[in-house]
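> fold the stuff below for me.
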Amino acid sequence: MDELKTSFRILVSSRRLCLLLRLKRAVMSSRTSPFQHILHTNTVPTSSQCDEIRSFLHPLRPELSTLDAEIHRLQTLLDAATKERNDLHGFVAAHEALLSPMRRIPNDVLGLIFLHTLPERRNTALDASEGPLLLMRVCRYWRDLTLATPRLWASIHLVLSPHASGRLVNCLDDWLARSRAVPLSITMQTPRHFPRITPLPRSESEVNESLKTPLQTLLLASKRWQRVRLAISVAEEALTLSRLTKDDLPLLSTFDLTLSAAAEESDHNFNFLATPALRRLAFAGAYDVLPQSIQWQNLTALQLRAYHEDTPCAFPYAFLVHCTALERLALTISGNQVSVSDERVQLPRLTRLSFAFFGGDPNNGQTHALAILERLELPVLHTMDIPFTPASEDLFQMPGYANVRCLILAGMMLTADELAALLARLPQLSRLRLTGEPIVRDPINGNIPDGEFLRRLVVNPPEGDAANPPLCPALEQLELTSTRAVPDSLILAFLVSRCIPPNLSVIPQLKPLAAFSCMCYRLAQLDVRNTPELASALSNGLQLRLIYEPPPLLARYSPLEGTEREPPRPHHVVHRSRLEQSSWLHEFSPDRFFEW
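Below is the predicted model of the structure:
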């Protein structure tokens, strides 16, 4: 009843105010000012005119005060009604919250939803903005459920800090305790933007013997390690890790170890890698540090970044003959101490090979890399990744390599003619990814990107007919991850020639293009997606991904340079916001080799 009375008073007062304002407006509209000719101008009135203006405004000021008082009274009534309305709204909302379907979700279902909030392709960072630490901040009920769900705490991404080791240890203690008996997935790395951790002087180390490091804390839960990636930067950490035995790691299935030069100086063995559960291994360091006690016959994926600086070695590596179950192999060989023997190794199950070679004679580095790959017999290989080494046409004449159906190449290391000759050896190729454009070798100006290389893949009947099929007739996916010179008009011509039915009927072995992706470091020249020529192809399922990132701005001359008003200099980096959202760009990155 009180609310009705208040509302009625406001309604009556509002009507009074409206009537009063209408009356005032009528009066004001009928008023004329004797100073109309100088109103809204920059005219300076005389002293006598100033006296006349004051006399003219004197009777109007009480009316203005009356209106102000009426507005204040009504505003007071409105504020009181608004407060009562907000209180009632809050009271109703509190009761409606009890009816929320979220309250009736069972704990096991809600816990499963929580698990799907974790990062999909990496471990959870020890940060309040993600993972269980974020879920705990919602309400007490979610906090209790988060603490009671051990799988939320079994994923750990740890970035070491030389200034916050104690805090990290305390945080790790909490995470490990909350994960209970669940197998652990761990990544540990050193920061990129801080000095690397240096070992303490001997005297100070002895004083702090009782202090645990993050690695030592993790070692306490080694029996639960399942998927682990470690970056070891100092010798003390390598020695700590070497104290493990294979019995300490009964669940370890995936292990990724990166050693710095300083870490390799210690007397370590890493014999714990002999654990029979190990299936996927990544190792980056000196080749002679790699333990030979690994049960190679159990490995299904191997990523080896081996450095041969002082110890001569012959390829194929002795352990490769035992890797009969290997399905994925990534080899990065660096150094001048690698020779090639006459032996050959067959990997009967290997389907994906990534290869990079750095070292040897600069004049015949490609030949040396070819000799290394020639020692591998790969009967079921279908994916080949050559990210840094110039690919050779001769490679794909070898048995095993000629059947590649997915190829990832560093395009900027080849000319358009070399690329065309290479692709001519791969009639079964269905997916091609090029990093950068092929080049035109100019002895004066250096290598120039060749924006016309894509024309080699454009189908132009009758030039490409059944008797003379075009390059890569089975190509269904083409990805260009870093282009600058290829024009949009050529991209459109390529898409039309590979998708339009007339070409497909003239060349029976030509497969329609299913997907095209391109990362262009330039501005868009055409609206390729909305061209009429591609309307039918897009409606039939063509996946078209075009990303345009303008080149970074160059610093310009400014007369304010050297003053506090100097304009900020543009950063010579590409904006990464949209690039990070395009997962296809990172599909063949080394970090994704194990589908982490």
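
> every contact and neighbour count from this point should use C-alpha atoms.
Will do.

> in stretch 206-217, what counts as buried?
P214, L215, T217 (16 or more other Cα atoms under 10 Å).

> with stretch 374-394 instead?
The neighbour-count check on stretch 374-394 (16+ other Cα under 10 Å) flags 374-393 as buried.

> still on that earlier bit, mind putting the buried residues of stretch 206-217 in a markdown table, distance to L17 included?
Shown next, in a markdown table, are the buried residues of stretch 206-217 (distance: Cα to Cα, whole Å):
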| residue | distance to L17 |
| --- | --- |
| P214 | 72 |
| L215 | 75 |
| T217 | 74 |
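
> now intersect the buried residues of stretch 374-394 with the strands, please.
Members of the buried residues of stretch 374-394 lying in strands (criterion: DSSP state E): L376, E377, T383, M384, D385, I386.

> next step: the buried residues of stretch 206-217 restricted to helices.
Secondary structure from DSSP state H places P214, L215, T217 of these in helices.

> before we compare anything, build this one as well:
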Amino acid sequence: MSSPLASRLGTNYSAQDKEIDEIKALLVEPSQKLKRLNDEIAVMRKALDKLVEERDILSTYVDTHQALISPVRRLHLDILEAIFMACLPTHRNCVMSAQEAPVILGRICSSWRTISLKTPRLWSRLHIVEPSYPYHLPPGVYQSKVEQRLEVADAWLRRSKTCPLSISLESSYDYGMGPPFTHPVTPNAEPFLDILIPFASRWQTISLAISLSAVQTLLRLTENEVPLLKSLMINERLDNPHDISQWTLPQACILHASGLTEFSLMGRNAHSPDLPLRWSHLTALTLMGSGWGPGGSTVNPQTCRVVLDILSRCSELRACTLLVHAPLDVHLRDFVVECPFLHTFDLFCDDIPLQVADRLLSHLSLPELRDFKLRGVKLEDPQSAFSADSVLSFLTTLTQLESISVDSAIFSKPILINSLHALPPTVLHLTITNPTWRPPGREDAIFDDEVLEALATFPDRPSHIPALQEVVVHYCPKLSDEALLRFIMSRPTLKLVDIKFDRERKIDILPSLQPFTEAGLKTSITYSTLPPPQFSPWQGLPDVPLTLWGSP
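Below is the predicted model:
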């Protein structure tokens, strides 16, 4: 509609007195027409509301009758139970949450709730978390939460009827914390363990992160009380950081269970060979005890001699993770321990790691090894003249090796390069991790362009690892973008390159990699980015916005 005041509309213009009567006269007819339209709309809306009401009644009638012939209602009970089982997580135990199965299955309808509660296998796996103490709440609230969780855990496991059980228990991390974090109530895993013990006859896979006192409770169980036990994992957490007291190890304890084939122990200070395990039955073994007491004192260190003694007893071992301590055993006899079935070996060497590994590997024969990890916590002296001949020789014997992962800092650069050259041609996956922290006097990083070039393939130099498909390198400040690009272009058969730089990007190589990614190469190349300077006018004030500190 045209208006004589079109130029004034939508502006802040205020009508003059002489224009007011003109505007009122102008709006008489439009206002009458607007009223007629509103009346017509009201009539039509009433008719529409009536139609919607009739539609909803019919829709409800149809839907409720169609539900009677719904395919899911016609499923046989066995099929529905199988579907329910497929809803459970496969990589871990179930949690006490209505956001996932099996709990959520009972929230769909009464029928499904009845079926889920009467399907024992749904309740045969459980992850229990001991509540952490909430500092801002009174002790009674914490205790109420503990009792609630104990009640749920007991009810959950009773629903499993006679099924073998898989249980994991995660105790609080707050043990032994002093002021100002001292709790009015000290977290205690023993009540949770007390809930689990009545079901011990059905334990099959048990993983426990518990305190030393709770471990003592666990060890009171005899082998006859756990007839189904196949896997036991214990992560011992000290009630007090200075507590190095030893376990009591009766020969008839749970560790001597006849069916126990997988055993994992972390945080243990006892002499590992004294554990009353049926060593010849084990197929998977993890021993990651600290071995050290307060002030750096040695408490039953797991030396090369101890490790060789253990491995010599484990004739059926398939997978193994071991922490080995110095000092080096200088009087090892000239013998070799063979593990004929071992396919996965994770070796963590504490203190002078390369020399410890060199000594240990010189006494091992692992003909079926396919996955090897060599880790350590102490950086190798770059000026060290140590040659690591046994490590190099060991690598050449691994004719079945497919995956290898190493911490680069336990090597000097020449030894790392020689080790890469010594890898067998069967290697498919290579992972190299560089330290994110380096002590004073050791600011250089071992992994650089020269090391990566040792893996490259050139027309005049065939590859040392022709089958290599995946390369993962994390935290490499000295590796250049250009060297990475040359390496990838030299190996067109690569399927995965995962590189994490702890520096900012200097050159964008992704456009140059497009032909390779289009051919199927998967790449993950990330850089660390320094946070931008903050120039907030709120800085230093108590009500500073959270986004100043990087929070959402």
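
> quick check: TM-score for this pair?
Here the TM-score for the pair of chains, by TM-score structural alignment, normalised by the length of structure 2, is 0.80; 503 aligned residues with a Cα RMSD of 3.5 Å.

> for I444 of structure 1, state which of the buried residues of stretch 206-217 of structure 1 is nearest.
The closest of the buried residues of stretch 206-217 of structure 1 to I444 of structure 1 turns out to be L215 (Cα to Cα; 53.5 Å).

> for stretch 301-311 of structure 1, buried residues please.
For stretch 301-311 of structure 1, a neighbour-count test (16+ other Cα under 10 Å) marks A301, L302, Q303, L304, R305, A306, Y307, H308 as buried.

> quick one: contacts for whatever residue of structure 2 lines up with the fourth one?
Right, L304 of structure 1. Aligning on TM-score structural alignment places L304 of structure 1 opposite L287 in structure 2. By Cα atoms under 8 Å, 6 or more residues apart in numbering, the residues touching L287 of structure 2 are S264, L265, M266, S272, T321, L322, L323.

> quick one: what helix or strand has L4 of structure 1 in it?
Taking DSSP states H and E as the definition, one finds L4 of structure 1 inside helix 2-30.

> an error on my part: the question was meant for L322 of structure 2.
Secondary structure assignment for L322 of structure 2, by DSSP H and E: strand 319-325.

> could you do I115 of structure 2 as well?
In this assignment (DSSP H and E), I115 of structure 2 forms part of helix 110-117.

> packing partners of that helix?
Packing contacts for helix 110-117 of structure 2, counted by 3 or more Cα pairs under 8 Å, 6 or more residues apart in numbering; DSSP states H and E, involve helix 77-86.

> now the helix it packs on against helix 110-117, angle please.
70 degrees (axes from the mean of the first three to the mean of the last three Cα atoms, to 10 degrees).

> how close does P461 of structure 1 get to P427 of structure 1?
Distance check for P461 of structure 1 against P427 of structure 1: by Cα to Cα, to the nearest Å, it reads 18 Å.

> over in structure 1, find the residue span the longest strand along structure 2 aligns onto.
For structure 2, the longest strand by residue count, based on DSSP E, is strand 203-211. The aligned range for strand 203-211 of structure 2 in structure 1 is 225-233, by TM-score structural alignment.

> residue boundaries of the helices in the stretch 301-450 of structure 2?
With DSSP state H, counting those that start in this stretch, the ranges of helices along the stretch 301-450 of structure 2 come out as 304-313, 353-361, 389-396, 413-422, 449-453.
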